[in-house]
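K.L.:
please work out how this folds:
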Amino acid sequence: MTLSRRIRVALADDHTLFRQGVREMLSTDSGLEVVGEASNGPAAVAMATEHQPDVLLLDVEMPGPGAGPVIREVRRVCPQTQVIVLTMHDDADVVHELLGSGAAAYLVKTILRDELVAAVRSVAREPETVLLSISRQTVSRLDAQRTRPEADNPLTERELQVLKLTALAFSNAQIASRLHITQATVKRHLTNVYAKLQAVSRVDAIRKATARRLIDPDEDAPAG
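P.N.:
Below you'll find the model as predicted:
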């Protein structure tokens, strides 16, 4: 991207009021141009394909296949588009998943306007940069995940928590309430568990995880 033209930004969030607020914030900067909006995952991919933005601001929990698949598809059809994840969740497992999918930045929605603008400029001008706006606790968990032997346990800490509660016959709604996450996040974690364990159902995942001693169905439910 040449520095002489404005940075083209697209917004993807299912909350219209939030999108409008971000659009207004970004529009006050003469170096940025908002070129499109979307309210779900497939629409975000279509918008990116049509407008080819420099940066896509993507909410984690929109209707659709999930943020990970959306990021991968956007990066496939628009390799020059840098994806900034905006979320309310300061969660090491989600950070790990989405950075692995190709996100250039992971920012919590409590950041200030100037921080958001600086992040947009940074990822647009330095595509190899990865930006994080997360707590020290989450950074520590990311470090622990990085040093964990994947061959012994392919599941993240959160995926294990979800699977353990599933083994105790908790519903998705009950798991979401206990772990203070949304049902959509629970479903995403279970989908990842199935893929990693090559399982076709909850029962199959529990059976395979128990056989590999990843979980013990008789132990107490994990805390949130």
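
K.L.:
from now on I want contacts and neighbour counts done on CA atoms only, so please keep to that.
P.N.:
Noted.

K.L.:
so which elements touch the longest helix seen in the chain?
P.N.:
Ordering each helix of the chain by length in residues (DSSP state H) puts helix 183-197 first. If you count contacts as 3 or more C-alpha pairs under 8 Å, 6 or more residues apart in numbering; DSSP states H and E, helix 183-197 packs onto helix 157-167, helix 172-179, helix 202-211.

K.L.:
can you rerun that using 10 Å?
P.N.:
On a contact count with 3 or more C-alpha pairs under 10 Å, 6 or more residues apart in numbering; DSSP states H and E, helix 183-197 meets helix 92-101, helix 157-167, helix 172-179, helix 202-211.

K.L.:
now for those helices, which one comes closest to I71?
P.N.:
Proximity to I71, assessed across those by C-alpha to C-alpha, is greatest for helix 92-101 (6.2 Å).

K.L.:
list the buried residues for the closest one?
P.N.:
A92, D93, V94, V95, H96, L98, L99, S101 (16 or more other C-alpha atoms under 10 Å).

K.L.:
quick check: angle from that helix to helix 157-167?
P.N.:
Here the directions of helix 92-101 and helix 157-167 differ by 120 degrees (axes from the mean of the first three to the mean of the last three C-alpha atoms, to 10 degrees).

K.L.:
give me the angle between helix 92-101 and helix 183-197.
P.N.:
Calculated by the same axes, to 10 degrees, helix 92-101 forms an angle of 60 degrees with helix 183-197.

K.L.:
next helix or strand past helix 92-101?
P.N.:
Following helix 92-101 in sequence order, the next helix or strand is strand 105-108 (DSSP states H and E).

K.L.:
what helices or strands is that next one leaning on?
P.N.:
Helices and strands touching strand 105-108, by 3+ C-alpha pairs under 10 Å, 6+ apart, are strand 55-59, strand 82-87, helix 92-101, helix 113-125, strand 131-133.

K.L.:
swap the cut-off to 8 Å and go again
P.N.:
Packed next to strand 105-108, using 3+ C-alpha pairs under 8 Å, 6+ apart, are strand 82-87, helix 92-101, strand 131-133.

K.L.:
please give the structure of this sequence too, so both can be compared:
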Amino acid sequence: MTEPLRVLLADDDSLIRTAIDAILRPAEGIELIAQAADGRAAIDLTLRHRPDVALLDIQMPVLDGLAALREIRRLVPAVRIVVLTTFGQDDYVAQALASGAAGFLLKESAADELEYAIRAAAAGNAYLSPKITKQVLDRLPAARPAPSEDLAKVAMLSEREREVLILLAQGLSNAEIGRLLFVSEGTVKTHVYHVFAKLGCENRVQAAMFAQRAGLLETPPA
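P.N.:
Model prediction:
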């Protein structure tokens, strides 16, 4: 029997913690093992429990989420971290991604989106909440022209792989991409694998940033 994904939650808002606990409690294959109300407690609990995934709020007392993220990445690099955010915090999220976060998620996200983000992070991928992906990418310091080697890698992609990369960079899940392109989710996963291999990316965040540098997000697909 496969062990459940062990998740730690850190948020100073007790209502948010209660809501996420209610979402994750019935989720198959996911177990919320610890909760913290500040960044220092999040670090201590991570060292004690060694979760697979940590959900970290950005604005917390004692030690904020960004500082906690950097410390957890230093002490327990195997833990995958998804940052919880709200609108108006794009600059903080950009810092989180640069510090090694596996993605970010809006606090008002639907239950299935939260579960997807956790599973994606645990699988070595990353999740960018669709509603603010483009806003965050626009704020990243990656607007410089892509080097020639990056453009050469993009040229290696098939037309369908380019379509998948653009949709992926907009924060769509494999299932959502499949529905838009009228292909199965399994086919999308294969395309994503090939995109990662050709671009030399390890996760969806890196691929999204690559797409931005290469100018693929300037005109949204129809």
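
K.L.:
next, format the helices and strands packed on helix 183-197 of the first structure as TSV and append distance to R113 of the first structure.
P.N.:
Listed next are these as TSV, based on distance: least, C-alpha to C-alpha, whole Å:
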stretch	distance to R113 of the first structure
helix 92-101	21
helix 157-167	31
helix 172-179	30
helix 202-211	42
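
K.L.:
ranking those by burial, who's on top?
P.N.:
Mean neighbour count (mean count of other C-alpha atoms under 10 Å) peaks for helix 157-167 among those, with a mean of 21.

K.L.:
where in the second structure does it fall?
P.N.:
Following TM-score structural alignment, helix 157-167 of the first structure has no partner segment in the second structure.

K.L.:
helices of the second structure, residue ranges please.
P.N.:
Listed in chain order, the helices of the second structure (DSSP H) span 14-24, 39-49, 65-75, 90-98, 111-122, 133-139, 148-155, 159-169, 174-181, 185-199, 204-213.

K.L.:
among those helices, which is nearest L5 of the second structure?
P.N.:
Of the helices of the second structure, nearest to L5 of the second structure by C-alpha to C-alpha is helix 111-122, at 7.5 Å.

K.L.:
where does the closest one end up in the first structure?
P.N.:
So helix 111-122 of the second structure sits over residues 113-124 in the first structure, by TM-score structural alignment.

K.L.:
by how much does that stretch deviate from the second structure on average?
P.N.:
Taking mean C-alpha distance after the TM-score superposition for the first structure, the mean distance separating stretch 113-124 of the first structure from the aligned residues in the second structure is 0.5 Å.

K.L.:
which residues does that stretch contact?
P.N.:
Stretch 113-124 of the first structure has contacts (C-alpha atoms under 8 Å, 6 or more residues apart in numbering) with 1, 7, 25-26, 54-55, 82, 84, 104-105, 129-131.

K.L.:
which of those residues sits closest to K187 of the first structure?
P.N.:
Nearest to K187 of the first structure among the contacts of stretch 113-124 of the first structure, with distances taken as C-alpha to C-alpha, is I84, at 22.4 Å.

K.L.:
over in the second structure, tell me which residue corresponds to that closest one.
P.N.:
So, by TM-score structural alignment, I84 of the first structure is matched to V82.

K.L.:
S30 of the first structure now?
P.N.:
So S30 of the first structure corresponds to E28, using TM-score structural alignment.

K.L.:
number of residues surrounding its match?
P.N.:
10 (other C-alpha atoms under 10 Å).

K.L.:
ok, E159 of the second structure next?
P.N.:
Neighbour tally, E159 of the second structure, other C-alpha under 10 Å: 10.

K.L.:
surely V95 of the first structure and V108 touch.
P.N.:
No - applying C-alpha atoms under 8 Å as the test, V95 of the first structure and V108 come out as separate, 10.7 Å apart.

K.L.:
residues contacting the alignment partner in the first structure of R73 of the second structure?
P.N.:
Using TM-score structural alignment, the partner of R73 of the second structure in the first structure is R75. R75 of the first structure makes contact with T81, Q82, G102 under the criterion C-alpha under 8 Å, 6+ apart.

K.L.:
find the nearest non-adjacent residue to the residue mapped onto the last one from the second structure, please.
P.N.:
I take that to be G102 of the first structure. In the second structure, G102 of the first structure lines up with G100, judged by TM-score structural alignment. Counting by C-alpha to C-alpha, 6 or more residues apart in numbering, G100 of the second structure lies nearest to R73, which is 7.2 Å off, once chain neighbours are set aside.

K.L.:
so how far is S109 of the second structure from that neighbour?
P.N.:
Taking C-alpha to C-alpha, to the nearest Å as the criterion, R73 of the second structure is separated from S109 of the second structure by 25 Å.

K.L.:
please apply the same query to R213 of the second structure.
P.N.:
For R213 of the second structure, the distance to S109 of the second structure equals 28 Å [C-alpha to C-alpha].

K.L.:
okay but A102 of the second structure is in contact with V205, surely?
P.N.:
Yes - contact status for A102 of the second structure versus V205: in contact at 7.3 Å, counting by C-alpha under 8 Å.

K.L.:
which one's more surrounded, those two?
P.N.:
Higher neighbour count among A102 of the second structure and V205: A102, with 29 against 26, using other C-alpha under 10 Å.
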